[in-house]
Every structure is written in C-alpha cells, then in structure tokens.
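K.L.:
predicted model follows, preceded by the sequence.
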Amino acid sequence: MRNPLPALARALGTRPWLMKLAAAVVWADARLHRVSRGRVSLVGIAGLPSLRLTTRGRRSGLPRDNNLLYLPHGGDFVVTGSNWGRQRDPGWTFNLRADPHVTVLVRGGTVNATARELTGAEHEAMWRELLAFWPGYAMERAGAGRELPIFVLTPGDPPTGEVG
C-alpha cells in the first residue's frame, strides 16, 4: 500500500494559509530534527525528503542550521530558497554564495557537500522538475515576487574548516 502522506502534503503545500504557519512549522521541525539526530522531521513524517543544512555564517563565521525540503537528484540534493514566499531570499542562500562548502545531515548520517547555484537554462529545467516534485513552489514564487534560487548540493568535497 502506498503512503498517502506525500500526496496530502503536496496538496496542503499549495494552500496559502500554510505559509502563515511557517514560523511554527520551522520551530517544531528544528526541535524534532535535533532530538532525533536527523532521523525524524515534520517533512519526513509527511513522507517527503528533508535534510539539515549547515552553512557558515557569511558575517559571523558561525555554523548556521536550516531544515529544508530537498529533491533527490541522482546522488545530489536540490534545495530551493523559497523562504515560505517571503520577498527576500533566506539567509542560508547568502551563506552558500559566500562559502559553498556545507555539511548535510540526512537520514541520520552526515555528509560534506559543495553547493552550486543554478542559473539560466539549467535553472529553468530544474525549476520544472521542482514544480513536479513540490507544486507549492509556484505559489511561493508568486507570493515572493522573485525568482527562487536553486542550489545543487553535491556530496564529497570536504568543507574548509569546521562547519558543524
């Protein structure tokens, strides 16, 4: 029997009222992810892939963690800076642009990765894949009034210094 939760989550993800719950969802998800050491997240409970991204703060140099929905793409992780439909890119996108070396906690395991922001035709092709995966991104892009940045996180390259 197929898990009905991913389809339900995708349907709920297209509802504008969900964006109003962003702060509560982010708070609860961060705690759940932390206490389970990356094995459980709200997104994961809904049957969708999630990861905990650790970047280096571009100003502070300190580790910064964010739980994100991701699109599995071969051995890579694709993440989108939707920021729940807000007008500004999320802070982690600025951190990635300043230092692309990150740590990813996924399914209870930690991997080092390097981020690459997609542009042009590559961005457009991946955007279509992302919309098929998470239709709510269309609503978030419309609400934000901006192009949503897309990053591919490729495992394997060690971060410079201690990230997480």
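P.N.:
Right, received. Where do you want to start? Since the structure is predicted, the reported quantities are computational estimates derived from the model, not experimental observations. Numbers count the residues shown, from 1 in each chain.
K.L.:
alpha carbons only for contacts and neighbour counts from here, please
P.N.:
Will do.
K.L.:
would you map the helices across this structure?
P.N.:
Counting by DSSP state H, the segments of the chain that form helices are 5-12, 16-20, 22-35, 42-45, 91-98, 120-133, 136-144.
K.L.:
and residue 72, which of those helices is closest to it?
P.N.:
helix 120-133 (9.8 Å; Cα to Cα).
K.L.:
circling back to that earlier point, mind putting the helices of the chain into a markdown table with distance to residue 76?
P.N.:
Shown next, in a markdown table, are the helices of the chain (distance: least, Cα to Cα, whole Å):
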| stretch | distance to residue 76 |
| --- | --- |
| helix 5-12 | 21 |
| helix 16-20 | 27 |
| helix 22-35 | 21 |
| helix 42-45 | 18 |
| helix 91-98 | 16 |
| helix 120-133 | 13 |
| helix 136-144 | 20 |
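K.L.:
and the comparison structure, right after this:
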Amino acid sequence: MSRIFPHLLRAHQWIYEQSGGLLGHRLLLGNPTLLLRARGRRSGLIRTNALTYARDGDCYLVVASNGGAPKPPHWLANLTSTPHCEVQVGRRRLAVDARPTFPGDADYARRWTIVDAVNKGRYTQYQRKTSRPIAIVELRPTS
C-alpha cells in the first residue's frame, strides 16, 4: 500500500484541480483537503500541493510532515521564501499568508492536537519516525 499511496495522492490532486474543486475536498480517507498554490523559490513557477488541513479560527493549518521523512517537503521552503500564496478549499480560492510554527511557538501544542485529530493520529506517527521537528503552517487569509 505504501508504494501505491503516492500515486493515489497524485490522482486525487489531479481530480481536485480538473474538477475546479467540485470533487476532491475530501481525501480518500475522508480527510479535508485543500490545494496550496505557492511560488517555487528557485523556478518562480506556481506549484500546487493537495494537503490535509484543519481549522483554527479563521486560519487553515497544514502540516509539513512529509510522511515523517528526514527532510521537510519542498513546499515548506517555498512558503518560507514567499509567504504570500493561495489556497483552494473546495471551489473557493483565498489569498493567504503562511507562517511556519515549531514546538517553541505558544500555539504549537494546541494546534498539534487539532491537526493530529483531523489526520487520525498519523502526524504523531510521522513525528516518531523523524528527529526533525515537524512544522505546522498557519495559513491566514489576507484582508
């Protein structure tokens, strides 16, 4: 299953994008999913990633887990370089500003509980697989 899962995720993202958000808001496992569109730090091109999200007030929260890999996902470096980006939730598109947070942040522990519950405990499993602190990225809609 672990070898098939990346292909399923790509197919899910393709359906989400091609349907304009009509399909794809819920991942195969039932997780709420958004499309993150951020500028590539080297290419300058807009890169899209389908990510599980949770809500904290007006903010969307995504987790840079990369499945517990030793290195964070590339989209985290893109957001650090250019924090202004766009999310699509279902058919709705929003301009947002991204702010990565780590264990020292005052809201991190509370937010970890929120995102881990939405992802059915998988983020805690991923954190056990890696020594790097996994970032929670706050995506705050711009005014």
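P.N.:
Nice, I can see it. Owing to the predicted nature of the structure, the values given are computational and were not obtained by experimental measurement.
K.L.:
can you say which of the helices of the first structure is nearest to residue 60 of the first structure?
P.N.:
Per Cα to Cα, nearest to residue 60 of the first structure of the helices of the first structure: helix 91-98, 10.2 Å.
K.L.:
coming back round to it: can you redo the helices of the first structure as a markdown table with mean neighbour count and distance to residue 67 of the first structure?
P.N.:
Output for the helices of the first structure, formatted as a markdown table (neighbours: other Cα atoms under 10 Å; distance: least, Cα to Cα, whole Å):
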| stretch | mean neighbour count | distance to residue 67 of the first structure |
| --- | --- | --- |
| helix 5-12 | 15 | 16 |
| helix 16-20 | 14 | 16 |
| helix 22-35 | 15 | 7 |
| helix 42-45 | 18 | 9 |
| helix 91-98 | 18 | 10 |
| helix 120-133 | 14 | 17 |
| helix 136-144 | 19 | 16 |
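K.L.:
what's residue 79 of the second structure aligned with over in the first structure?
P.N.:
Taking TM-score structural alignment, the alignment pairs residue 79 of the second structure with residue 96 from the first structure.
K.L.:
one more: residue 53 of the second structure?
P.N.:
Match for residue 53 of the second structure (TM-score structural alignment): residue 70.
K.L.:
any idea how many residues pack against that match?
P.N.:
Neighbour count of residue 70 of the first structure, defined by other Cα atoms under 10 Å: 23.
K.L.:
residue contacts, it?
P.N.:
49, 50, 51, 77, 78, 79, 80 (Cα atoms under 8 Å, 6 or more residues apart in numbering).
K.L.:
now those residues in a markdown table, with neighbour count and distance to residue 153 of the first structure?
P.N.:
Output for those, formatted as a markdown table (neighbours: other Cα atoms under 10 Å; distance: Cα to Cα, whole Å):
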| residue | neighbour count | distance to residue 153 of the first structure |
| --- | --- | --- |
| 49 | 19 | 14 |
| 50 | 26 | 13 |
| 51 | 26 | 11 |
| 77 | 22 | 5 |
| 78 | 23 | 6 |
| 79 | 23 | 8 |
| 80 | 21 | 11 |
